[in-house]
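Asker: sequence and predicted structure, then a few things I'm wondering about:
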Amino acid sequence: MRLACLVISCVASAAFAQWDPFNGDWSKADDAQIRVMTWNVQDCICSSSTRKFDSISDWNATVRIVAAMRPDVLILQETGDNSGNGTGSGVDSVSELLTTLDLFLHGGNDPFNGNTAVTSYVQKFAPDYDLPHLFVSATTDGFNRNVVLSRHPFADLDGDGTSQISNPIFIPDEYAPGGSGGIRGFQFAEIDLPDGTYEGDLVVGNAHLKSGGTSDDQSQRLNASRNIAYLLQYQYNGNGTGSADPNGAVIVPSASNILDPATPVVLGGDWNEDESSNGRRGPAEWMTRAEGLSNDGTDRDGTDAVWDSASNIFNGDTDTRGASKLDYLAWQDSIATGATQFIFDSRDLTSNAMPPEFDGFPITGTTLSGLASDHLPVIVDFDLPLLAVCPADWNGDTVLDIFDVLAFLGDFQGGSLNADITGDGLLDIFDVLAYLGLFEAGC
């Protein structure tokens, strides 16, 4: 019935999925949500890997977990490291890693290993799912690269002439020490969400900050984080001035406009510091709260942004590597709402909770997380501002005019229950009056 469609459009503009992980359905609760997943995959995705088969391997485990979670945006760390994988040497070039990611998603013959057929790939287990838009960072520490994979295309959102930044560059200003986004870069992807569904778009940042516990390691993480906080506050938000980079301290990227007010920034990655036990204001706190004053947060409205409170839904554990939380998602919560947050660990799954994408794995599916990586993925489903739907726009051309009235009357006279505005199962004058009321109200 038309009424049902209108209600769904106004409330969510999308069909509802299930989100019933205890019974094996790990899909989003609402199709209009944007699922972002961050994961340090511990060198398993690289060109030289000889384990790209449907076997007991890190590659196959990682493939199946991605296929089961189906993120709209997947951000990865520690990709392209052939030495770390134990099958080659050096770091993949951008081109080599793009080819490897295509094999990871779509399969094919592996040009890096004698054109053997890749028998484990995401679309083998999720044929109706894809992440066709790939951004491999040009910045590397000589071992690995950061990657953003997206369901939706990239597009320039801030007028700097590009939709992809591998590593921003700064001169010192305010609390930003200057320099860059860190040893492996802090990549940013600007993502064009469907205009017919969302009011704005999305910017996603991804970083693998310096590991280690020395004072230099800690300093490198903090310097990168302070620079990124500055990028959000001054470049993307304009620091309340309406202009991008009002102090001229961001060298790369050189934006000409701030982001649309309905476009949030989501940051993620392996930040290599546990905010619950580090004894200081670490990367997550700096990138969400900046200096921590009353009006200098990195949210669009100058308040503090937030980082995730994701946990394992079976036991409440918040650790992502060993006994520490090192992996984060953070976002501007005046725009985006983290509706569902969780850490995925197959080791705690019951038989009922096992995703169907794990079926046929050579051994029990509970082993996949341990095989895939020493880190666990953090996943958040975001509610974003949706485009307002006008129920009186009967022909869907976004203009209210006589043609909408004629289209409604055509449905009404033809006996279509689409015209049952009141939802009582009858077509009568009350439906006509209800429609005309909507039309006259301009909605």
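Answerer: Now that the structure is in, tell me what you want to look at.
Asker: hey, let's count contacts and neighbours off CA atoms from now on
Answerer: Noted.
Asker: any idea which helix or strand carries Q341?
Answerer: Using DSSP states H and E, Q341 maps to strand 337-343.
Asker: secondary structure element for the closest residue to L400 other than its chain neighbours, which one?
Answerer: In this structure, L400 finds its nearest non-sequential neighbour in D393, 5.6 Å apart by C-alpha to C-alpha, 6 or more residues apart in numbering. Per DSSP H and E, D393 falls between elements, in no helix or strand.
Asker: ok, L103 next?
Answerer: Secondary-structure assignment from DSSP H and E places L103 in helix 94-106.
Asker: what comes up buried for that helix?
Answerer: Across helix 94-106, burial judged by 16 or more other C-alpha atoms under 10 Å covers 94, 96-106.
Asker: can you check stretch 166-182 too?
Answerer: For stretch 166-182, the buried set under the neighbour-count rule, 16+ other C-alpha under 10 Å, comprises 166-170, 176-182.
Asker: and if you look at stretch 206-217?
Answerer: Along stretch 206-217, these residues count as buried under the neighbour rule (16+ other C-alpha under 10 Å): 206-211.
Asker: roughly how far is it from the heart of the chain?
Answerer: The chain centroid and the centroid of stretch 206-217 are separated by 23 Å under C-alpha atoms, centre = their mean, to the nearest Å.
Asker: now swap in stretch 49-63 and tell me
Answerer: For stretch 49-63, the distance between its averaged C-alpha position and the chain's averaged C-alpha position is 24 Å (C-alpha atoms, centre = their mean).
Asker: how long is that stretch from one end to the other?
Answerer: Between the opening and closing residues of stretch 49-63 lies a distance of 14 Å (C-alpha to C-alpha, to the nearest Å).
Asker: A further structure is provided below for comparison with the first:
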Amino acid sequence: MNRRSRLVSASLALVLAAGASAQWNPNAGQWGKSDPRDVRVMTWNVLDGICRTNNKVEDLNNWAALARIVAAMKPDILLLQETGDNAGNGTGSGVDSTSQLNTTLGYFFNGGNDSFKSNAPITSWVKKYAPTFDMPYVYVSFTTDGFNRNIVLSRFPFTDLTGDTFNAISTWSSLPDLYAPGGTPGIRGFIFAEINLPDADYAGNLVVGTAHLRSGGTASDKQERLVASQNIAYYIDYMLNGGGTSTPDPRGMILDSPAATLVPSATTPAIWGGDFNEDENSNGRDGPAWWMTKAAVNGGTDGTDRDRTDATFDDARDFFTNNRSTQSSSKLDYICWQDSIATLRRSFIFNSVNCNSTTTPPELVGYVGGFSLCTSFASDHRPVIADFILPAAVTQPGPFNLLTPADNTVNTSLTTSLTWSPSSNATSYTVKVSLSPDLSSPIVNAGGLAGTSYVIGGGVLAECGQYYWGVTAVNTAGSRASTPASFGFRTSFPADLTGDGFVNGDDYDLFASYFESGDLGADINGDTFVNGDDFDAFASHFEAGC
């Protein structure tokens, strides 16, 4: 059954000073993001170091090392495996409950007095080294192998993106279908968490996932990883991608209750990672990372990307050595993503042993025993970090102005060109021409215009007419009317020979002067002759006041 959870010194001075200017320049000890809008995902098997009975003190230990490295990398999404095993950590017994792990994570980030250790003061915690950094949204898996649990932490809140009333799940079951054998996603489940990204920065949201697949090299171990990864691929493609449709689980093979009703938006990618316990470069087969991204056919149309091409898994390397191993000499830990939506800016593996006094993150300075020991004391795995560029928010078109013909222009050509200034973020424009200032019942309604001008064709405007025009800028986020909403103009008044916008005695006197001298200014009908026809035409227009 799906379940959800809600959560609820000189060296330190150096850390605080460096935090305000974090950016990507590892050679100068700066390991932050290039763009604050990038989403940083970090996956790490922490080898039991986050558990209730651990000694949460500043010392040469895994707790302090873990806290310092998380503070240094400042992920937006943190995927943790192998948490909560007190016996494995050598400090207690049993697996932590979800409640105990939530409390422990609160200590990990915020410090305080340790209720699991007779309220002893905690002397090492993430925000001690990075005071403005926090990950307040936590989902601890309800699924355990009897030893440890998976966790997703986020800077952004969880939300239900699939309409099943859950914002995260620990595991699921499915029936056999296509390439998927059916069953569960493995011995420790698979967390999928749905993340609500800020609308001001991102066009969509985010689905993240993590797993810790079975370890071991026996045939049964490998088969279990294969089955789990095939089921995971099927879930991503058919639940999150709708199998190429707009309906989640269109084949009805995923046992989701309540059933999902929505496929996440086209600008909402899935990014998942974890300890897959198999190196795709040396396993001699299509392993878990391969199956989770490509499914049955490499380069086919059944991949787990949103467009059903193949998704991608990382080839992260140590920044200084180019080493790809994350545990001993193998790469067991991966991050996968839907590359048709999320663009990888960079991925890397962090190992403090390869840093020096210039390149080490300031958050590691002051670690007991020296900063170079942080990674090896934290865990037997090294973290994989990836920065992603997600589709940016589309804001409504910006303000813009009408230009020509200006308001109250007279003697406007019957085929005049309308022009306006550009609107920022606009993808197209709609022009209206009407007999009314509110542009109702338009005689011109031209949409989808890419440029900032429009020529009114012949036969639309008439002489002696009063017209109004306006423009609306459009994009996917909405629309914006021009400033002002409309300009008025009058077409040519043949009897207004003085061009002052009025037909009166001055025009009559000027016509008479032109007519008497044979001046072409009196050629009202435009035939290049001045004769009685022009007199009649002028008289008719004069009498009509135009």
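Answerer: Okay, I see it. All of these numbers come straight from a predicted model, not from anything done at the bench.
Asker: which parts of structure 2 are helices?
Answerer: Taking DSSP state H as the criterion, structure 2 carries its helices at 10-19, 62-73, 86-89, 98-110, 126-129, 219-235, 288-294, 374-378, 505-517, 532-544.
Asker: which residue in structure 1 lines up with D160 of structure 2?
Answerer: With TM-score structural alignment as the matching criterion, the partner of D160 of structure 2 in structure 1 is D156.
Asker: distance check, its match against T367 of structure 1.
Answerer: For D156 of structure 1, the distance to T367 of structure 1 (C-alpha to C-alpha) stands at 41 Å.
Asker: N237 of structure 1 now?
Answerer: With the distance defined as C-alpha to C-alpha, N237 of structure 1 ends up 43 Å from T367 of structure 1.
Asker: just G159 of structure 1 next, same as before
Answerer: Distance from G159 of structure 1 to T367 of structure 1, by C-alpha to C-alpha: 46 Å.
Asker: equivalent analysis for S215 of structure 1, please.
Answerer: 36 Å.
Asker: and D374 of structure 1, what does it touch?
Answerer: 41-42, 321-322 (C-alpha atoms under 8 Å, 6 or more residues apart in numbering).
Asker: got TSV for the residues you listed, with distance to C10 of structure 1 and neighbour count too?
Answerer: Rendered in TSV, the data for the contacts of D374 of structure 1 read as follows (distance: C-alpha to C-alpha, whole Å; neighbours: other C-alpha atoms under 10 Å):
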residue	distance to C10 of structure 1	neighbour count
V41	39	20
Q42	43	20
R321	41	17
G322	44	10
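Asker: out of the residues you listed, who's nearest L433 of structure 1?
Answerer: The shortest distance between L433 of structure 1 and any of those, using C-alpha to C-alpha, involves V41 and amounts to 58.7 Å.
Asker: show me what contacts the residue nearest to the closest one when sequence neighbours are not counted?
Answerer: Nearest non-adjacent residue to V41 of structure 1, counting by C-alpha to C-alpha, 6+ apart: S373, 5.2 Å away. The contact partners of S373 of structure 1, by C-alpha under 8 Å, 6+ apart, come to 40-42, 44, 58, 62.
Asker: how about these, which pair is most distant?
Answerer: N40 and D58 (12.5 Å).
Asker: ok, the residue nearest to C374 of structure 2 when sequence neighbours are not counted - contacts?
Answerer: Counting by C-alpha to C-alpha, 6+ apart, C374 of structure 2 lies nearest to A65, which is 4.9 Å off, once chain neighbours are set aside. By C-alpha under 8 Å, 6+ apart, A65 of structure 2 lies in contact with 364, 367, 374-375, 377-378.
Asker: now do the contacts for the residue positioned nearest the centre of structure 2.
Answerer: By C-alpha atoms, centre = their mean, structure 2 has its centre lying nearest to L390, at 3.5 Å. Contact criterion C-alpha under 8 Å, 6+ apart gives 38-39, 202-203, 267, 341-343 as the residues in contact with L390 of structure 2.
Asker: please apply the same query to L14 of structure 2.
Answerer: Counted by C-alpha under 8 Å, 6+ apart, L14 of structure 2 has contacts P362.
Asker: which secondary structure elements does the longest strand along structure 2 contact?
Answerer: Using DSSP state E to define each element, structure 2 has its longest strand at strand 466-475. Using 3 or more C-alpha pairs under 8 Å, 6 or more residues apart in numbering; DSSP states H and E as the contact criterion, the elements in contact with strand 466-475 of structure 2 are strand 428-434, strand 478-481, strand 487-491.
Asker: mind giving me CSV with the ones you listed and columns for distance to A71 of structure 2 and mean neighbour count?
Answerer: Formatted as CSV, the entries for these read as follows, by distance: least, C-alpha to C-alpha, whole Å; neighbours: other C-alpha atoms under 10 Å:
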stretch, distance to A71 of structure 2, mean neighbour count
strand 428-434, 45, 21
strand 478-481, 39, 18
strand 487-491, 58, 21
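Asker: could you export those as TSV, including distance to A316 of structure 2?
Answerer: What follows is those, written out as TSV (distance: least, C-alpha to C-alpha, whole Å):
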stretch	distance to A316 of structure 2
strand 428-434	41
strand 478-481	40
strand 487-491	58
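Asker: among those strands, which is nearest K294 of structure 2?
Answerer: Using C-alpha to C-alpha as the measure, strand 478-481 is the one of these that comes nearest K294 of structure 2, at 36.6 Å.
Asker: which part of structure 1 matches the closest one?
Answerer: The alignment of strand 478-481 of structure 2 onto structure 1 (TM-score structural alignment) finds no residues at all.
Asker: now do that strand: which elements does it pack against?
Answerer: Helices and strands touching strand 478-481 of structure 2, by 3+ C-alpha pairs under 8 Å, 6+ apart, are strand 466-475.
Asker: how far off strand 428-434 does the strand it packs on point, in degrees?
Answerer: On the basis of axes from the mean of the first three to the mean of the last three C-alpha atoms, to 10 degrees, strand 466-475 of structure 2 is oriented at 160 degrees to strand 428-434.
Asker: how far off strand 487-491 does strand 466-475 of structure 2 point, in degrees?
Answerer: Using the same axes, to 10 degrees: strand 466-475 of structure 2 against strand 487-491 is 140 degrees.
Asker: how far does strand 466-475 of structure 2 sit from its chain's centre?
Answerer: 33 Å.
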